[in-house]
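**Student:** any chance you can model this:
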Amino acid sequence: MKRLLRLLGLTLGLLGLLGLFLLLGGFLYLRGTLPQTAGRLSLKGLSAPVEVERDRHGVVRIQAQNLKDLLFAQGFVHAQERLWQMEFQRRVGQGRLAEILGEAALSQDRFLRTWGFYEAAKKAYARLYPEEKEAVEAYVAGVNAYLASGAPLPPEFRLLGFRPEPWSGPDVLVWAKMMSFDLSGNWEEELLRHRLLARGVSPERLLELLPPYPEDAPTILQAGDLNLPLEREEAPSALLRMAPPRFLEASNNWVVSGSRTATGKPFLADDPHLGFSAPSLWFLMALKAPGFSVIGASLPGVPGIVIGRNERIAWGVTNVGADVQDLYLLEDVGGRGYRYRGQVVPYRVREERIRVKGGKEEVLRVRETVYGPVITDALKDPPKTPMALRWVSLDEEDHILLAYLGVNRARNWAEFVEALGVYSAPSQNFVYADIEGHIGYVAPGKFPIRREGHTGMVPVPGDGSWDWLGYRPPEAWPQVLDPKEGLIVTANHKVTPKGFPYALTYDWAEPYRAERILELLRAKEKLTLEDMKAVQLDQKSLLYRDFRPVLELLTPLSERSQRARERLLAWDGTMGKDSEEALLFALWYTELTRLPEKEVGEPYWDEPRYLLKALKEGDRNCDQEGTEYRETCLDFAALALERALDRKEALGVRAWGEVHRAAFPHAVLTHTPLKRLSDRGVPFGGDRYTVNVGPFDPATLQMAHGPSYRQIVDLADLEASLFIHPMGQSGHLLSPHYADLLPLWAKGSYLPMRFKAPARSVLLLEPGR
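**Tutor:** Okay, here's the model as predicted:
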């Protein structure tokens, strides 16, 4: 989500509209938009009564007599609680923000229309299998039943002066496309490398600035647990063995078998790290109908449960980061076409009419190729050579919803894997556990087969010589059932061991989180539910452990630096929100990331292995310009500590959490005087590399993404399982459930993940005419 929030950062002048809003009733109007949660409602489209319970935290439990009515009711409830969020999300996917937000959103719409997310959603919807189309249509009917019910619209609609259109099937599918976009960053990596090479950075130097995944670091799968024969891992050229991503949405999950637990049955934990927003990305609910009983985290706008459990199995997901995007360099011929397989092929031109609030309309001409859209046309600073994008999520078939509905119903490993057989993108690390005691892992997805020599790491000529050859079959996907060690950990680190027959990607997250989780899980002979909580909430920094020897070696430049150095050396590396040492270390490390700024053209270069090697062995960037003295890298580290202390004094704070706050902005209201009512923030600890992650903008120290949901499933007693997400269940500003979960989430508390819980309110949905 962080990339989307950055993409959609808007500056809106709504002061005049705010005055109108206050004249229309202000507080009383807001109260009147809260949904009906008790009593009876008659809804056309239902075939039988459906019961909707809400507990004291607003967690929803729906019971229906058939699956169609169940998904209808889910769509209705999602619309009750999150209609504005759903509207905003589909407008993002459609590229129709300027219609309601004005010219401030026009560049975002151009970008989104160029990629063609909604066009892809429409094509995929037309090709859905009957079962999944019926599910989507039932969900959409529920959303539209809410729109037709006469219920007041959330205040954002009144503020912006429009009413939502009825929902359709592609509106559901497009948000899955946007999530895939948010979790697929290879195109940006390719552009980064292309820019650095054009800047004159040599391939050999790139290997130093962007080191490959360390050979001695953990992988998710072990060679001895794989059914596939190990041959040779695809080896890229020296130029391309590089580049952990500048940013990938991160996550942790793990599963431990009963042989390692006090209960004798597995535990499964998951915490996806995604962008923060108000309201939250997720909505907690339980769905029950004959043959369908599931509880967990749902996505408003999408049917079913994405992460959770049913009465027999549990699952969690983290992002694989698989490389399913390629950029193709086009030999443009007079703007009319491009050279492909020896011929000039005309561009297919797709006209997009972008309406802008106030009456203006812009016609955008999107150039299409055999690979896909020419996305460099939509970039602010496009490269000289146009590039087209090939991406699996723009394929005409996409059955990801069918995969998730199958997972929701699965009763065992075989059914679980079979359900994922149609999975497309974004590829996820699925961990699995069941009440029989089995644990497993599978990474499903449409993984491209590339020609030898094409690693997917940099743009390649779009002349037909580097086209994809197809996709890997499901039987070749990485997977394991009941591994020997009795545990599986994923933290966006490398999936496959040495010798795996093909590469999923060469971009992997640094192994710090994975190493810390493994360290904690291996520390006890028999693990408990409390241990699972402790691991999920752990904020000890292995980054500090790596950089501590540098502190031991440097010579402080002042008495205050000496005191700071002594404090950091005596510290245990826990990045707690109340810790002054955590603040000092974060500021010092941030200053260290400035080391190659002039060489790479970016102010911060968060590549710890490059920095460590430079500080220990020397690097050309350590000598500071403008001085007669030739500075060493330890001199630079000492200077960085001085600069960190200067910044700390300027901030005027003592503890990490005073400046490092988890921020939850409203996509639109954050730019208005209603920001005080809509936005939230809490002090938080951690950094990018702690298990309880706390990545931050180095310029502001603010935290814009992190644990968007936490789940711990106890397979010995499923009703003892736990879950939580930040903010609250409701998207309504004056609802008691708008932000009531945020304090619980911030301090590491959980809600019971139960099918049965005391109901605070009961709403009966009845068939109507």
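
**Student:** going forward, measure contacts between C-alpha atoms and count neighbours the same way
**Tutor:** OK.

**Student:** please enumerate the helices of the stretch 651-769 of the chain.
**Tutor:** Listed in chain order, the helices of the stretch 651-769 of the chain (DSSP state H, counting those that start in this stretch) span 656-659, 675-678, 742-746.

**Student:** and if you look at the stretch 301-450 of the chain?
**Tutor:** Going by DSSP H, counting those that start in this stretch, the stretch 301-450 of the chain shows helices at 400-409, 413-419.

**Student:** which residues in the stretch 601-750 of the chain form strands?
**Tutor:** 661-664, 680-683, 705-707, 710-714, 722-724 (DSSP state E, counting those that start in this stretch).

**Student:** and the contacts of the longest one?
**Tutor:** Strand 710-714 has contacts (Cα atoms under 8 Å, 6 or more residues apart in numbering) with 265-272, 308-309, 314, 529, 532-533, 720-725, 750.

**Student:** repeat for the third one
**Tutor:** Strand 705-707 is touched from outside by 1-2, 250-251, 271-276, 662, 692-695, 725, with contacts defined as Cα under 8 Å, 6+ apart.

**Student:** quick revisit: just the buried residues from the contacts of strand 710-714, in PyMOL please.
**Tutor:** Per 16 or more other Cα atoms under 10 Å, the buried members of the contacts of strand 710-714 correspond to this PyMOL selection:
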select buried, resi 265+266+267+268+269+270+271+272+308+309+314+529+532+533+721+722+723+724+725+750
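
**Student:** now show me the structure for the sequence below, then we'll compare the two:
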Amino acid sequence: MTVFKKLLKVILVLLILLFIGIWLFTNSLKPVYNGEVALANISEKVTVYYDEVGVPHINAENEKDAYKALGYVHAQDRLWQMELIRRIAAGRLSEIFGKELLRVDTFFSGLGIEEATKKTIERLDKNSQSYQLTQSYLDGINQFMQEGATPLEFYMVGVDKEEYTLSDIYNVYGYMAFSFAVAHKTDPLLTEVKEKLGDAYFDELNGATFDNLTVIKNEKNPELKAGFAKAINTLLEKLPVSPFIGSNSWVIGPEKTKKGKVIFANDPHIGFSQPSVWYQSHIKTPSYEMYGFNLALTPFPLLGHNKDYAYGLTMFENDDVDFYYEQNNPDNALEYKTPLGYEKYKLINKTIKVKGEKDTTYQVKVSKHGPIMNGLIEFLDDTRPIAMQWIYTKLNNELLDVSYEMSHANSLSDFKKGASKLHAPGLNIMYGDAKNNIAWFASGKLYKYRDSLNTKLILDGASGKDEILSYLDFEENPQAINPKNNYVYSANNQPDSIAGMLYPGYYLPENRARRIENLLDAKNDFTKEDVAKMIYDVTSVTAPEVIGHLIKSIDKFKLSPSEKKALQILKTWNGVFEKEQVAPVVYNRLWYEFVQNTFKDEMGDALEQFVSTPLEEKVVASQVKKKVSVWWDDITTKDKIETKEEIVTKSFKKAILFLQNQLGENVDDWRWERVASVEYEHAIGKAGGLLRKLFNVGPFKTIGGDQVINNQIYKIDSTGYYKVSAGPSTRRIIDFSDVENSMAILPTGQSGNVFSSYYKNQAQKYLDGKFVKMKLNQQEIQKSENVLIFIPKK
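**Tutor:** Purely as a prediction, here's the structure:
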């Protein structure tokens, strides 16, 4: 018994020691928000005040010192995020995650981003302010990387820390630019429909892109001086970093606000992840001030404001990627046909390191249009060589200067010059200032092809007839400055005509655009509180219209009592996606069954690709209005041609039967909160179990639906559950009548360090539509409890 007691004591002591060891270890990994840190190569002391939500307010005597401090504090909260995002374009995810991501690495490393980065850096002016400040930012990151606490994730995956360089920053820009593009999801699909099903099927799909348009109007006035995709989709789903998707923004002129000053709103839509995509910071020097939102490894904010102006962005969704069929020389597969004869492919050898496996080597063939995708996508089944031409890698890259100049502008004219330098990705850049100017610029390098060429199809690379004929001057880009309606906005929808045409692109459906226009047109006395309510709005203006067209085709005499009740709920629905609503559940399931019964028989496996693009929503909104369509006939039934009424009634009945099996017989219990949820997943938390509980944030019930202003993006698939994968990556509202009390919110928190108190402290406020203050008042900032002081390192 004595031996047993001694053993228990030993075990107890060991457990206590283990607990103390774990406690000491985890505490050593926490970010440092108080005290002093010696920082190399700064000339003066830099003081960082951390506010209640962990935003660093950096006070420095000069910008070089400020950006050095920014790099350090950004890294201590987001080093793991920086590590992941820099590896994507370089094809280096397999080094830490193993062979599962080899296909992803092969694809991204073959796009030419690294090669474009090298050319860009060779051309940079090393004496420019943007270059110098970027190097200071990198120095700060690298000092933390060398001297600060190593994030837990580095230990768990066994990755060694490496110095961060300018190449990493440009590779991040390259990934960002690619994730904005949509052509890779749409062009191969439409080409396949045209080639395999014929013109009638293609024309109906393609025609839907010009139906139901809410067009952003161009209007330039003077500045005020007063004060393939299924394969690609499969690859992208494996990425551990958020893709960029859509966005809302509107800027209200002084004539439409209660206090006669500009109000600015922006909520970029990006794939949800943990940590959140944006890192907030506030830099203040004697000559410069900016409250900004930075991507990992980007020194200058893409979203920002100060007391003089505010800016933000949405995705333009213009067409800046084109695919070409090349023709190989039948006698030499290393040559391809051009109008001037055969030319040699450029050959680039690539090596990918794979954790626990031998290195993988492969070769990229590059034509004058770009890399041949057949070798980059393992399961691309087209035997014809397909080249990808991408404006991002084709033209000079000035993204560093774009972000620097937008964040350092002294006037609207200055700001416009910075926006004009953007070549890719295409962005709607929004602007508002304290002098009562408002503006929208559709930025990106736009170009023209010959008339009648459909760039939504894969083009002919051999004839020379399908080449870019000319590039447009920025003044021809869609834009508006101080328009007569006293507001500008973007919801990724079609811009007005330019250069005599509607510029081709992959614009999102009109749902959010119409709702924004309706709300902005309804009053002329907006307050910050009105805009906060608007940015959280969950009403769809188009869903009731789609339902109205479908209901007309349902055979009412063949419905059960439950079906009749569900139909009545749909009839009276106002399009609101609240937790207690039943109609959104019925609507989404009816949508799923309608799409399956209309398109599955012809499209087959390609339907999965179709429903992953914005084209689906445009096509369905157009399809429900048609009485006659080649798509109504079910080609799997012989000697019978189905009607719209048969397809819609069948879809409705199948939807109700599914919901009865999924959620029970009582229609009133089919609430939206039972099927819709959101979880912010960490790259390691995706493994599940204890790792999920430690790293992920959520799951939570949520309001909102796909293509409402509070956009909650999910797949409508066979499961009947809607796991939100993307949405507002931040919500920001800047009111120039009270700019020091402007407000924002992040989906989870400011820090990516799981042991930080700022890891998920904003999650519930975000879900509830609440905000936190973006502090600019210096006296208020200096009252912060957490103060970190950087002193020059001796």
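
**Student:** once they're superposed, tell me the TM-score.
**Tutor:** Superposed pair, TM-score by TM-score structural alignment, normalised by the length of structure 1: 0.90. Supporting alignment: 725 aligned residues with a Cα RMSD of 2.3 Å.

**Student:** circling back to that earlier point, could I get the strands of the stretch 601-750 of structure 1 as TSV with distance to Val172 of structure 1?
**Tutor:** Shown next, in TSV, are those (distance: least, Cα to Cα, whole Å):
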stretch	distance to Val172 of structure 1
strand 661-664	24
strand 680-683	28
strand 705-707	24
strand 710-714	24
strand 722-724	24
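
**Student:** deepest in the core, which of the ones you listed is it.
**Tutor:** strand 710-714 (a mean of 28; mean count of other Cα atoms under 10 Å).

**Student:** any idea which of the helices of the stretch 651-769 of structure 1 gets closest to Arg350 of structure 1?
**Tutor:** Among the helices of the stretch 651-769 of structure 1, helix 675-678 comes nearest to Arg350 of structure 1, with 38.3 Å by Cα to Cα.

**Student:** picking that back up, ok, so of the contacts of strand 705-707 of structure 1, who is nearest Ile517 of structure 1?
**Tutor:** Ile517 of structure 1 has its nearest neighbour among the contacts of strand 705-707 of structure 1 in Asn692, at 10.3 Å by Cα to Cα.

**Student:** tell me the contacts of the residue mapped onto that closest one from structure 2?
**Tutor:** When structure 2 is aligned by TM-score structural alignment, Asn692 of structure 1 is paired with Asn710. Neighbouring residues of Asn710 of structure 2 by Cα under 8 Å, 6+ apart: Ile535, Tyr536, Asp537, Val538, Gly704, Gly727, Pro728.

**Student:** look up how far Ala655 of structure 2 lies from the one residue sitting closest to the centre of structure 2.
**Tutor:** Centroid-nearest residue in structure 2: Phe244, 1.7 Å away (criterion: Cα atoms, centre = their mean). For Phe244 of structure 2, the distance to Ala655 of structure 2 equals 32 Å [Cα to Cα, to the nearest Å].

**Student:** now do Val541 of structure 2
**Tutor:** Taking Cα to Cα, one finds Val541 of structure 2 at 22 Å from Ala655 of structure 2.

**Student:** more neighbours: which of these two?
**Tutor:** Regarding Val541 of structure 2 and Ala655, a neighbour count based on other Cα atoms under 10 Å identifies Ala655 as having more, with 23 against 20.

**Student:** verify the stated contact: that one with Arg589.
**Tutor:** Yes. Ala655 of structure 2 is within contact range of Arg589, at 5.5 Å (criterion: Cα atoms under 8 Å).

**Student:** to which residue of structure 2 is Ser761 of structure 1 aligned?
**Tutor:** Using TM-score structural alignment, Ser761 of structure 1 lines up with Asn786 in structure 2.

**Student:** gap between the counterpart of Lys675 of structure 1 in structure 2 and Thr598 of structure 2?
**Tutor:** When structure 2 is aligned by TM-score structural alignment, Lys675 of structure 1 is paired with Arg692. Relative to Thr598 of structure 2, Arg692 of structure 2 is positioned 39 Å away (Cα to Cα).

**Student:** grab the longest helix from structure 1 for me.
**Tutor:** Taking DSSP state H as the assignment, the helix of structure 1 that covers the most residues is helix 67-94.

**Student:** which other helices and strands contact that one?
**Tutor:** strand 50-54, strand 60-63, helix 106-115, helix 117-126, helix 130-147, helix 169-182, strand 283-289 (3 or more Cα pairs under 8 Å, 6 or more residues apart in numbering; DSSP states H and E).

**Student:** in structure 2, which residue range corresponds to that helix?
**Tutor:** Going by TM-score structural alignment: helix 67-94 of structure 1 matches residues 63-90.

**Student:** mean shift of the matching stretch relative to structure 1?
**Tutor:** For stretch 63-90 of structure 2, the mean deviation from structure 1 after alignment is 0.9 Å (mean Cα distance after the TM-score superposition for structure 1).

**Student:** now do that stretch: distance to the chain's middle.
**Tutor:** In terms of Cα atoms, centre = their mean, to the nearest Å, the centre of stretch 63-90 of structure 2 is found 19 Å from the chain centre.

**Student:** and for stretch 339-351 of structure 2?
**Tutor:** 33 Å.

**Student:** quote the end-to-end distance of it.
**Tutor:** Length of stretch 339-351 of structure 2, first residue to last, Cα to Cα: 34 Å.

**Student:** what range does that stretch cover in structure 1?
**Tutor:** Going by TM-score structural alignment, stretch 339-351 of structure 2 sits over residues 341-353 in structure 1.

**Student:** buried residues in that stretch, which are they?
**Tutor:** Val345, Pro346, Tyr347, Arg348, Glu352.

**Student:** run a quick neighbour tally on the residue lying closest to the last one once chain neighbours are set aside.
**Tutor:** Which is Glu352 of structure 1. Nearest non-adjacent residue to Glu352 of structure 1, counting by Cα to Cα, 6 or more residues apart in numbering: Leu364, 4.9 Å away. By other Cα under 10 Å, the residues close to Leu364 of structure 1 number 16.

**Student:** measure Leu364 of structure 1 to Lys540 of structure 1 for me?
**Tutor:** 50 Å.

**Student:** repeat for Pro665 of structure 1
**Tutor:** Relative to Lys540 of structure 1, Pro665 of structure 1 is positioned 27 Å away (Cα to Cα).

**Student:** and Trp254 of structure 1, by the same measure?
**Tutor:** 18 Å.

**Student:** again, but for Gly169 of structure 1
**Tutor:** 45 Å.

**Student:** try Arg630 of structure 1
**Tutor:** Using Cα to Cα, Arg630 of structure 1 is found at 36 Å from Lys540 of structure 1.

**Student:** neighbour count: those two, which is higher?
**Tutor:** More neighbours surround Lys540 than the other of Arg630 of structure 1 and Lys540, with 23 against 11 (other Cα under 10 Å).
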